[in-house]
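[1] Generate coordinates for the sequence data below:
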Amino acid sequence: SNDVWGTPVVAGDLLYVTSFEVHALDVGNGRRQFKTRDVAWVMAVEGGRIHASDGPSLYALDAATGAERWRLQTDAWVYSLKADRGTVVTGTRGGGVQAWEASTGEKLWESSGVQTDFETAEAGPAIHDGTVYLWQDARLRAVDARTGVERWSYPIGDAASCGGVPVRVTPAPDGFVYVSAGARVLAVDNVSGHVRWHFESPAVFLCPPAFAPGPAVTGGGVYLADYLGTVYAIDAATGKDRWRIATEARQSIEPVLVTAGNVHVGSGSALYTLDAVTGTPKWRFAAGGEVVGAPVVADGRVHFGSADHVLYTLDAAGGQLRWKLATGGEITGSPVARGGVVYACSKDRCVYALDALKGTGTGNRPRT
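    Below is the predicted model:
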């Protein structure tokens, strides 16, 4: 009955969406299996649990049944929540960060002095593979997720020296953390904290870097777009830009999508696809409103939503429109594609599950 917002989460046979409460829907038929009694401003599904916060409290539910596992009061309003490998990390208003044991809610550690300029879910503390990344006291700090012990720190600067935009981090499988900080991009060794290189652009980056593995000749590297819409391909080993291509002004905080040798980027009201190796534009598709969230590619198709209330599906190689669905409201978050189905939320208070090939309703589908 309330607005549905954000990106749906698919885990096992259930799809989770936030609509003030968390709703768990059967992926096969859309029937609601349960909903929470509490508001969930932030949510993460991990390890068979739903971790969520209504602001002043933090709670965990069984992801299959909705049964409460634990609940606690926090010292300040929770604005960000991430969960990874049995640890829940929260950012609270006033510069606080806390780590919790996911199974019990036991507090593992807490810290203060984290930046307070950007108290949003995407600008909060990040956790990846046992490390938490904090923007604290004008430094980027990497700490052990279980103990809070510092592994390294780097003087990244305060909000003013970072262009008045949040610092964003992308831990990558090559052992480096790629950081966007204002108009700078840095490659930081995840073990030692040594800065391998840094790159400067004329304009600030609102989105985190995207990393594609492999050599540059096959499209490997670091990719991101600044707020003017210029897309950069940076050599991951040297920090030199291989190419830069102008699109159009971009307010999105979502990273560009690099897959199958292509870079897909929503800029303004258009989706652009560039060759990852050369930067050569392949196609541009104009939607009827601002591109919302991040595109998703599956089975040779690219799906994305727009502020014009429409969910679009294009051929990923050529950009031809395959189908589109007009909903009763602006698409929220990013679509999710799994098992031949694309899931999306709209401000018309509906969740959509559509056949990814045809764009038709899925009806009652067997669980996959």
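
[2] CA only for contacts and neighbour counts going forward, please
    Will do.

[3] buried ones in the helix or strand in which Ala337 is found?
    Using DSSP states H and E, Ala337 sits within strand 331-338. Of all the residues in strand 331-338, those buried under the rule 16 or more other Cα atoms under 10 Å are 331-337.

[4] Here is the second sequence; please produce its structure so I can put it next to the first one:
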Amino acid sequence: MKKHLIFCIILLNLIFNPSAFSQEKTTINNAFTDRVFDGQGYQPVTNLKWKYQTNGKIFSSPTAKNGTVYIGSEDGYLYAIEEKSGKTKWKFKTNGAIHSTPGIYKNAVFFGSFDGNYYAVNTQNGKLIWKFKTGGEHWLGEKGRFEMKPATQYMDDLWSFYLSSPVVYEKEKKAVVLFGSSDGNIYSLDAKTGDLKWKFKTNEPVHGTPVIDQNRIYIGGWDAVLYALNIETGKEVWRFATGTKPGFKGIQSAVAVADGKVYFGAREPYFFALEAETGKLIWKYDAESSWFLSTAVIQDNTVYVGTSDTYALLALDAKTGAEKYRYKTNGYVYASPAIAGNTVYFGDFTGNFFSLDLLSNGKKSKIIPTENRKQLASSTLKNDLLDFSYAGRNTDLSLYDNCKKVMDDFYKLGAIVSSPYISNNTVYFGSADGYLYAYNLEEEK
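    Have a look, this model is predicted:
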């Protein structure tokens, strides 16, 4: 099938009708959104180093530092895991699922929970440093979402996977933590104490992750607007509005900033390049009715980003937006890719993890499936491809509960919406099967 629209009601209509940026005296932690790492040549994934089981699905992305990997789980824990052994160093319990990616600064790890708090925890012992209560964290949702039935039932958006991930900005020995919230605010907190420095109000929940470049923060939310704010004051510099057509509204991804341009995708099925100084549109790429949840990475004048319904990793010309090539996968590519040397790593919603040679124009790759995918693919996928109508066969997909069951079946495959992180010749990623995976990379010959 040429494409699969991601939400059930439109599908029925078709059927039946995150690096470090630095400058003098300033340090910025953007580890969640700039995933370009040192490396050489083509280094595909080889053997499994270890896997670590949590008691919930993993939507959070891993972060590693000083021999420890940090990741959150739907079971409400933030885990600190030894890189070498895969053994628990410590775990910290919250009262809600953790879908944000942890950020690290000095001896603290920062993250948000669906219990309505953002936390700072000591990286060495897992003890609480501070917590900040927002106005509440939740999945996007409404009654009768996407016109699914029954119209009176409250429905979580089945593809609202993430909470905003905190990033740290330091200047002149003072540091702040910045993140968005489901309460519609963008917050700046003192990194040491958790005290509020400023907040900026948007019109809807903000689940995107902020990206900092020089003296600005760039972040988008469910009001479908990308904001450029002054990082010191929280004052708006400019805004860029994307489309608000039902089913195609909202910004879930973070931006990538390079060469004076801001790059990002949205649920409006376009990928955008803007002037960083003014917010003026330079070009946009038509994604063929496909959402962008993936955050782009940029290398050698090429933008790499995943798509939802066209099941692809795109390679776009950073200057013009022209498509250089696309690498077809087996399902939605929601996770953000990571690059090391000449290899890009990413997963898809069917539980496949890919190592693609960037010099092959999409021709050379290695694929590692999760164990669940090996067992369940034949019964869940159609010709090894994700197909919503096939998975939901013999059910009424206009009913929300039936759509949710199909999504649960996809999760059982080991769907990958967690973005990979590379450290010490190992790639780490989480899966909806509840595991954090650590795979060795092939040594350069």
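
[5] quick one on the thing from earlier: helix or strand next in line after the strand holding Ala337 of structure 1, which one?
    Per DSSP H and E, strand 331-338 of structure 1 leads on to strand 341-346 as the next helix or strand towards the C-terminus.

[6] check contacts around the aligned residue in structure 1 for Thr320 of structure 2.
    In structure 1, the residue matched to Thr320 of structure 2 (TM-score structural alignment) is Thr278. Under the criterion of Cα atoms under 8 Å, 6 or more residues apart in numbering, the contact list for Thr278 of structure 1 reads 242-243.

[7] sec struct for Thr278 of structure 1, please.
    Secondary structure assignment for Thr278 of structure 1 (DSSP: H, G, I helix; E, B strand; the rest coil): coil.

[8] what does Asn402 of structure 2 give?
    With three-state DSSP as the basis, Asn402 of structure 2 sits in helix.

[9] so how far is Phe179 of structure 2 from it?
    Using Cα to Cα, to the nearest Å, we find Asn402 of structure 2 at a distance of 34 Å from Phe179 of structure 2.

[10] Which one's more surrounded, the two?
    Taking other Cα atoms under 10 Å, Asn402 of structure 2 and Phe179 do not tie; Phe179 has more neighbours (27 against 16).

[11] State the number of residues packed around the nearest residue to that one once chain neighbours are set aside.
    Nearest residue to Phe179 of structure 2 in three dimensions, chain neighbours excluded: Pro166, at 4.7 Å (Cα to Cα, 6 or more residues apart in numbering). Number of residues near Pro166 of structure 2 (other Cα under 10 Å) recorded here: 31.

[12] Leu11 of structure 2 now?
    Leu11 of structure 2 has 17 neighbours, counted by other Cα under 10 Å.

[13] which residue in structure 1 lines up with it?
    Using TM-score structural alignment, Leu11 of structure 2 sits opposite a gap in structure 1.

[14] buried sites along stretch 346-366 of structure 2?
    346-358, 362, 365.

[15] which among the residues you listed gets closest to Ala175 of structure 2?
    Among the buried residues of stretch 346-366 of structure 2, Phe346 lies closest to Ala175 of structure 2 (Cα to Cα), at 31.5 Å.

[16] That closest one against Pro337, yeah?
    Yes. Look at Phe346 of structure 2 against Pro337 with Cα atoms under 8 Å: they come within range, at 4.7 Å.

[17] okay, and the common contacts of the two?
    Common contact partners of Phe346 of structure 2 and Pro337 (Cα under 8 Å, 6+ apart): 419-420.

[18] Specify the local secondary structure of the residue nearest the centre of structure 2.
    The centroid of structure 2 falls nearest to Ala335 when counting by Cα atoms, centre = their mean (5.1 Å). Counting by three-state DSSP, the backbone at Ala335 of structure 2 sits in coil.

[19] With Asp84 of structure 1 as the reference, measure out to the equivalent of it over in structure 1.
    Taking TM-score structural alignment, the alignment pairs Ala335 of structure 2 with Gly293 from structure 1. Using Cα to Cα, one gets 22 Å for the distance from Gly293 of structure 1 to Asp84 of structure 1.

[20] Phe199 of structure 1 now?
    From Phe199 of structure 1 across to Asp84 of structure 1, the span is 30 Å (Cα to Cα).

[21] between those two, who's got more neighbours?
    Between Phe199 of structure 1 and Asp84, counted using other Cα under 10 Å, the more crowded position is Asp84 (20 against 15).

[22] What lines up with that one in structure 2?
    For Asp84 of structure 1, the aligned position in structure 2 is Ile104, judged by TM-score structural alignment.

[23] what does Arg146 of structure 1 give?
    Checking TM-score structural alignment: Arg146 of structure 1 goes with Lys192.

[24] Look at that match and give its secondary structure.
    On the three-state scheme (three-state DSSP), Lys192 of structure 2 is labelled coil.

[25] Same question for Ala377 of structure 2.
    Judged by three-state DSSP, the three-state class of Ala377 of structure 2 is helix.

[26] Isn't it up against Lys412?
    No. Here Ala377 of structure 2 lies out of contact with Lys412, judged by Cα under 8 Å, at a distance of 9.8 Å.

[27] ok, so of the buried residues of stretch 346-366 of structure 2, who is nearest Tyr437 of structure 2?
    The shortest approach to Tyr437 of structure 2 among those belongs to Phe353, at 10.5 Å (Cα to Cα).
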